[in-house]
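# Sequence and predicted structure below; questions after.
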Amino acid sequence: MKAVFFSIAIILCPLLLVGCSTETMVLLDEEISKVNISKSKGFGEMNEDIILTFNDTKSLETFEKAITTAVKQSGKVNVSDPEYDIMVAYKSEKGALPTHALHLWLGMENEKSIFTYMMDETAYYTSPEMTNKLRKLILSDENS
């Protein structure tokens, strides 16, 4: 009986460790004040011609969850230029905090989207559910 338990433990432990090592995107541990969006001019550049600004609690929570739950994929992003530039600004009583600059490839409905940090080619994929929420926010406001 001990041998069976030990054999199962040897098989499951590495699987659990691999499952726990999922890397996600990171934002500052500060409250987000707004998210600005612009049409991207290309990888590594940040277009400051803002087309959308989100500062309501529900939208900010959606963006924060989409970004912080996006899972790192091995290798570098191998797709066309990003569609959107995302600028995450923070509230702070301590003074100015840096803005997180991200690129976004917005997936089609029920597909994954891709985030990268502006100067990094590492891809982070959202869930299809988060893509649907992002599409609802970005595309409905963009077309208003």
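Cool, got the structure. Not measured: the values here are computed from a predicted model.
# drop to CA atoms for contacts and neighbour counts, all remaining ones
Fine.
# Which residues are in contact with the residue most central in space within the chain?
Centroid-nearest residue in the chain, with C-alpha atoms, centre = their mean: Ile67, separated by 2.6 Å. Ile67 makes contact with 25-27, 115, 126 under the criterion C-alpha atoms under 8 Å, 6 or more residues apart in numbering.
# mind listing what Gly44 touches?
So, once contact is read as C-alpha under 8 Å, 6+ apart, Gly44 ends up touching 118-120.
# Throw these into JSON lines and include distance to Leu97 and neighbour count, thanks.
Formatted as JSON lines, the contacts of Gly44 follow (distance: C-alpha to C-alpha, whole Å; neighbours: other C-alpha atoms under 10 Å):
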{"residue": "Met118", "distance to Leu97": "17", "neighbour count": "20"}
{"residue": "Met119", "distance to Leu97": "18", "neighbour count": "13"}
{"residue": "Asp120", "distance to Leu97": "20", "neighbour count": "13"}
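# take a look at this one as well, against the first:
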Amino acid sequence: MLVILGIAFLAGCQSLHGETMVLLEEKIAAVNISKSNGFDDMNVDILQSFTDDESIRTFKNAITTAQKQMGKVDVSEPEYDVMVEYENELPTHGIHLWLGKESEKSMFMYIGDDEVYLTSPKTTGKLRALIISGE
């Protein structure tokens, strides 16, 4: 009986953490950033392209650890479009990004979707170091 209660407790704790964003289980070739043209559109006029392993790891971690926010969230137009390009000519993942200020959370949204995902303030700092320093 205690084992069943323990498993139920652990499963409940995991569901409290919410859903996270997902990317393909494929090698990422590049992460490209552009100024966003607004919802449901991906601006292909690239401002920055990140191809080094460390930068790609930073973006991948930021995206895959962002926590889904429950309920409807009213947001302004996105600031950036993030294009995750994979090797082997797989389709590009298009994601809108609202980059938070220092010590704030940032927000991601899949292009064409309406669900938002928030990063930690620490992750925002890492994203700002990559994006702001390259502008």
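Now that the structure is in, tell me what you want to look at. As the structure is a prediction and not an experimental result, all values here were calculated from the model.
# Can you give me the TM-score here?
Once superposed, the chains reach a TM-score of 0.90 (TM-score structural alignment, normalised by the length of the second structure), with 132 aligned residues with a C-alpha RMSD of 1.8 Å.
# And the residue nearest to the centre of the first structure? What does it align with in the second structure?
Taking TM-score structural alignment, the alignment pairs Ile67 of the first structure with Ile63 from the second structure.
# ok so, going back, mean offset of the helix or strand harbouring the residue nearest to the centre of the first structure relative to the second structure (after superposition)
Using DSSP states H and E, Ile67 of the first structure falls within helix 57-68. In the superposition against the second structure, helix 57-68 of the first structure averages 0.3 Å from its aligned positions (mean C-alpha distance after the TM-score superposition for the first structure).
# what does the next helix or strand after that helix rub up against?
Where DSSP H and E defines the elements, the next helix or strand beyond helix 57-68 of the first structure is strand 71-76. Strand 71-76 of the first structure has contacts (C-alpha under 8 Å, 6+ apart) with 22-25, 121-126.
# Could I get these in a markdown table, plus columns for secondary structure?
Below are those laid out as a markdown table (DSSP: H, G, I helix; E, B strand; the rest coil):
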| residue | secondary structure |
| --- | --- |
| Thr22 | coil |
| Glu23 | coil |
| Thr24 | strand |
| Met25 | coil |
| Glu121 | coil |
| Thr122 | strand |
| Ala123 | strand |
| Tyr124 | strand |
| Tyr125 | strand |
| Thr126 | coil |
